[in-house]
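Asker: Mind folding the following:
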Amino acid sequence: MTEQNGRPRDTRIDSAVLSAAAELLTEVGYADLTMAAIADRAGTSRPAVYRRWPSRAHLVHEAVFRDADTSAVAATGALETDLRAVVARTVALLTSPLARLAVPGLIGEAAADATLNQRLLDRFAVQGWRGLDGHLAAAIERGELRPGFDGGVLLEVVIGSALAALLIRGPDGLTDAWVESTTRLLLDGLRAP
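Answerer: Next up is the predicted model:
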């Protein structure tokens, strides 16, 4: 990362801060995580941290999801298989060890922070499933999917279902059986008559 004016940012600080945030999140949990402790662990100053991330939630979001798989879901030509991959990817993102610790706090803070909310939406809706609209268009052409279906709504339903299950069942409740059951339920609503 570089600033528009001035000298380039030291990427070693960025990396140290992200690593420190992940380590401390594991040690103390989201509620007790502070920017001061993160800065101390990273060997930098609080102003250096705040120049990069405006809040703890923004920093934790990046630390938790920095290594997340946000590549495009490969199209297989079968709606059921592609949809199962989207559901499984959502589960994987939300149940990683760091996400288990951070997601409940991030959801709470995102409700009051429009920029954080947008970053979370972008992470899940845009970065996580590039090409989904093309997969859906191909499924419509094959006659598997009702015409006019909105891919954004599909993602909202998948993400919302996974979040609700995460809160109700806990992270260990989002099993392969849950992925299969959710995929089948979604397919019943998606398929062309």
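
Asker: contacts and neighbour counts: CA atoms only from here.
Answerer: OK.

Asker: Show me the helices in the chain, by range?
Answerer: For the chain, the helices defined by DSSP state H occupy 11-28, 35-42, 46-52, 56-65, 79-94, 97-110, 114-121, 132-141, 151-169, 176-190.

Asker: Packing partners of the second one?
Answerer: Think helix 35-42. The helices and strands touching helix 35-42, judged by 3 or more C-alpha pairs under 8 Å, 6 or more residues apart in numbering; DSSP states H and E, are helix 11-28, helix 46-52.

Asker: let's see this one next to it:
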Amino acid sequence: MSGRQGRARDAGIDDRVLAVAARSLASNGYIAMSLATIAEEAGTTRQALYRRWPRKADLAAAVIKTLEEREPHGAELADPYSALVAELADYQRGVSQPGRLSLVGTMLQDTTDPDVRARYRATVVAPRRGRLSDILETARRLGHIDADADLEIALTMCTGCWYGRELAGDPAPERWPERTATLIWRALGGRTPD
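Answerer: Okay, here's the model as predicted:
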């Protein structure tokens, strides 16, 4: 047996690379994301980076995986209005983190790898929309909102109004989750709690 051993693997390299890649993806977009620059900023080599993520799309997908939505927070669906407020508050916390809104813009660019965009939709967008849809469907089933309420449009309004406000350059309104939930709830024929 030869006494030669390989160099110990740097356990922190993955975290460093993913942090740098997340910043790069959010600020520069997918097409301008440079693996060489990321490796340099993370204090590693391109070879080490390629061993872990052979393609730029693989690294971008790994960044998206770190954004994976958590399980529902346990707000009781017996009180769908409160669950809606809680979900919108959670959304506001997430989208307000540095780089998150820029990442949304990156996912809308034509130059973003389709597989990366699909991963983002499946990992970040679909779980949130699923929880919001469950809340609104429960509200309709319990008779808290109109039976013919347009849940398709309401679902888009839940998060879409945040993006519209950001694009207009308006500051975040105070109590945005409660105010948004109230507006949507009333538009769907519901009465909000006092």
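
Asker: care to give me the TM-score?
Answerer: The TM-score (TM-score structural alignment, normalised by the length of the first structure) is 0.66; 176 aligned residues with a C-alpha RMSD of 3.7 Å.

Asker: Output the helices of the first structure in CSV; the columns should cover mean neighbour count and distance to A72 of the first structure.
Answerer: Shown next, in CSV, are these (neighbours: other C-alpha atoms under 10 Å; distance: least, C-alpha to C-alpha, whole Å):
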stretch, mean neighbour count, distance to A72 of the first structure
helix 11-28, 18, 24
helix 35-42, 19, 32
helix 46-52, 15, 28
helix 56-65, 21, 16
helix 79-94, 21, 10
helix 97-110, 18, 20
helix 114-121, 16, 16
helix 132-141, 18, 8
helix 151-169, 16, 14
helix 176-190, 15, 18
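
Asker: In JSON lines: these, plus distance to S71 of the first structure.
Answerer: Shown next, in JSON lines, are the helices of the first structure (distance: least, C-alpha to C-alpha, whole Å):
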{"stretch": "helix 11-28", "distance to S71 of the first structure": "21"}
{"stretch": "helix 35-42", "distance to S71 of the first structure": "29"}
{"stretch": "helix 46-52", "distance to S71 of the first structure": "25"}
{"stretch": "helix 56-65", "distance to S71 of the first structure": "13"}
{"stretch": "helix 79-94", "distance to S71 of the first structure": "10"}
{"stretch": "helix 97-110", "distance to S71 of the first structure": "18"}
{"stretch": "helix 114-121", "distance to S71 of the first structure": "16"}
{"stretch": "helix 132-141", "distance to S71 of the first structure": "11"}
{"stretch": "helix 151-169", "distance to S71 of the first structure": "15"}
{"stretch": "helix 176-190", "distance to S71 of the first structure": "20"}
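
Asker: Which one of the helices and strands packed on helix 35-42 of the first structure lies nearest to L174 of the first structure?
Answerer: helix 11-28 (20.8 Å; C-alpha to C-alpha).

Asker: So what touches that closest one?
Answerer: Under the criterion C-alpha atoms under 8 Å, 6 or more residues apart in numbering, residues 1, 33, 37-39, 41-44, 49, 52, 59-60, 62-64, 98, 101-102 lie in contact with helix 11-28 of the first structure.

Asker: Let me have the helices and strands packed on helix 35-42 of the first structure in TSV, extended by distance to R123 of the first structure.
Answerer: Output for those, formatted as TSV (distance: least, C-alpha to C-alpha, whole Å):
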stretch	distance to R123 of the first structure
helix 11-28	17
helix 46-52	18
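
Asker: Just tell me which of those helices ends up closest to T90 of the first structure.
Answerer: helix 11-28 (20.3 Å).

Asker: Run the angle between that closest one and helix 35-42 for me.
Answerer: In terms of direction (axes from the mean of the first three to the mean of the last three C-alpha atoms, to 10 degrees), helix 11-28 of the first structure departs from helix 35-42 by 120 degrees.
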